[in-house]
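> Any chance you can model this:
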Amino acid sequence: MSSSRSPRPAERSTFGQLPPSRWPGERLGLPNEGQNSVARAGRRIGGIAVDWAIAMGISLFLAPYESLAYSFYTIGLFALLQLLAIPTLGGSIGHRLFGMRLIGLDGQKPALWRVLVRTVLLVIVIPALVWDSDQRGFHDKVAGTVLIRA
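Predicted structure coming up:
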């Protein structure tokens, strides 16, 4: 009889074979709820809606609403607001209004290059719609960041 046995699913450690986490952020060492827990979908959607509304409002002063220029101004201003607010405020204006902040996986403020990568991917939109079990969008996974409750 062989003493080797195949590992149970919970013992596997290869990519894609991790056991399910009990709550979003467990694998990142974050609490289930309260301060420093992963920000849930409602807060995230509210925050991005506020940020987008601010960019749209400012764009109205720069171009007519139905013009192509208005669309480009809105996207550009949205990105600019992300790039300015996250490093200085710890999150975008919408993040802060909904009680969130952005951190790196090390728990510190994310480096500027991480904020830039995250913002570029967020503007593309699709990566933000693809989430993992920790409720981190692809843009956060690539940038090595996580949006938590403040």
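
> alpha carbons only for contacts and neighbour counts from here, please
Fine.

> residue ranges of the helices in the protein, please?
Taking DSSP state H to define them, one finds helices in the chain at 41-59, 68-89, 93-97, 112-124, 126-129, 138-143.

> How about residues contacting the longest one?
With CA atoms under 8 Å, 6 or more residues apart in numbering as the contact definition, helix 68-89 has outside contacts at 51-52, 54-56, 58-60, 62-64, 91-93, 96, 102, 109-112, 115-116, 119-120, 123.

> Sequence B follows; please return its structure for comparison with A:
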Amino acid sequence: MARIGRRIVAIAVDWAAALVIALLFAPYSSVLHSWLTLGLFVLMQAVFIPTIGGSLGHRLLGLRIVPLTGGWVGPWRPVVRTLLLAIVVPALVWDSDQRGFHDKVAGTVLIRA
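Predicted coordinates:
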């Protein structure tokens, strides 16, 4: 299981990537930039989790998202997980295994790869 330190760094890497890409399209202090950053973050999560097994931050830190049942994570789990992650609160609530609420609902687990 991935521990909290790696999780925080991975999400910071992902957010920073979305932030930099959004800077190409809107000025930093604009409302458009804020929404564009969030949208890019969600898009990157939803695309990279089923294709490369995790977001860019996850992969850079040696993490991978897998379904509890094994096999391919599929298209719906990343979408559910990411939408819950985008509202932040589920990511702040986790169990004794350090699985976030967003992972529990999506039936996934973040592991060291």
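
> What's the TM-score once they're superposed?
Here the TM-score for the pair of chains, by TM-score structural alignment, normalised by the length of structure 2, is 0.98; 113 aligned residues with a CA RMSD of 0.6 Å.

> picking up where we left off before, could the helices of structure 1 be laid out in CSV, adding mean neighbour count?
Converted to CSV, the helices of structure 1 look like this (neighbours: other CA atoms under 10 Å):
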stretch, mean neighbour count
helix 41-59, 17
helix 68-89, 17
helix 93-97, 22
helix 112-124, 18
helix 126-129, 15
helix 138-143, 21
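
> Present these as TSV; the columns should include distance to residue 150 of structure 1.
Shown next, in TSV, are the helices of structure 1 (distance: least, CA to CA, whole Å):
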stretch	distance to residue 150 of structure 1
helix 41-59	11
helix 68-89	12
helix 93-97	8
helix 112-124	18
helix 126-129	21
helix 138-143	17
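
> Matching residue 68 of structure 1 against structure 2, which residue comes up?
Matched to structure 2 by TM-score structural alignment, residue 68 of structure 1 sits across from residue 31.

> Check residue 102 of structure 1 too.
Matched to structure 2 by TM-score structural alignment, residue 102 of structure 1 sits across from residue 65.

> Now do the same contact list for the residue lying closest to its match once chain neighbours are set aside.
Using CA to CA, 6 or more residues apart in numbering and skipping residues adjacent in sequence, the residue nearest residue 65 of structure 2 is residue 110, 4.5 Å away. Shown in contact with residue 110 of structure 2 (CA under 8 Å, 6+ apart): 1-2, 63-66, 99, 103.

> Pull the number of nearby residues for the match of residue 102 of structure 1.
Neighbourhood size, residue 65 of structure 2 [other CA atoms under 10 Å]: 25.

> does it really touch residue 54, like I thought?
Yes: when contacts are counted by CA atoms under 8 Å, residue 65 of structure 2 is listed as touching residue 54 (5.5 Å).

> what's the spacing between the nearest residue to residue 19 of structure 2 once chain neighbours are set aside and residue 53 of structure 2?
In space, and not counting its chain neighbours, residue 19 of structure 2 is closest to residue 37: 5.2 Å by CA to CA, 6+ apart. Distance, residue 37 of structure 2 to residue 53 of structure 2, by CA to CA, to the nearest Å: 22 Å.

> ditto for residue 70 of structure 2
12 Å.

> can you check residue 81 of structure 2 too?
From residue 81 of structure 2 to residue 53 of structure 2 the distance is 13 Å (CA to CA).

> show me the contacts for the alignment partner in structure 2 of residue 129 of structure 1.
Using TM-score structural alignment as the criterion, residue 129 of structure 1 maps onto residue 92 of structure 2. By CA under 8 Å, 6+ apart, the residues touching residue 92 of structure 2 are 100-101.

> What of residue 139 of structure 1?
117-119, 121-122, 127-128.

> go again using 6 Å as the cut-off
Contact analysis of residue 139 of structure 1 by CA atoms under 6 Å, 6 or more residues apart in numbering lists 118, 121, 127-128.

> so how far is residue 3 of structure 2 from the alignment partner in structure 2 of it?
Superposed on structure 2 with TM-score structural alignment, residue 139 of structure 1 falls opposite residue 102. With distances taken as CA to CA, residue 102 of structure 2 is found 15 Å from residue 3 of structure 2.
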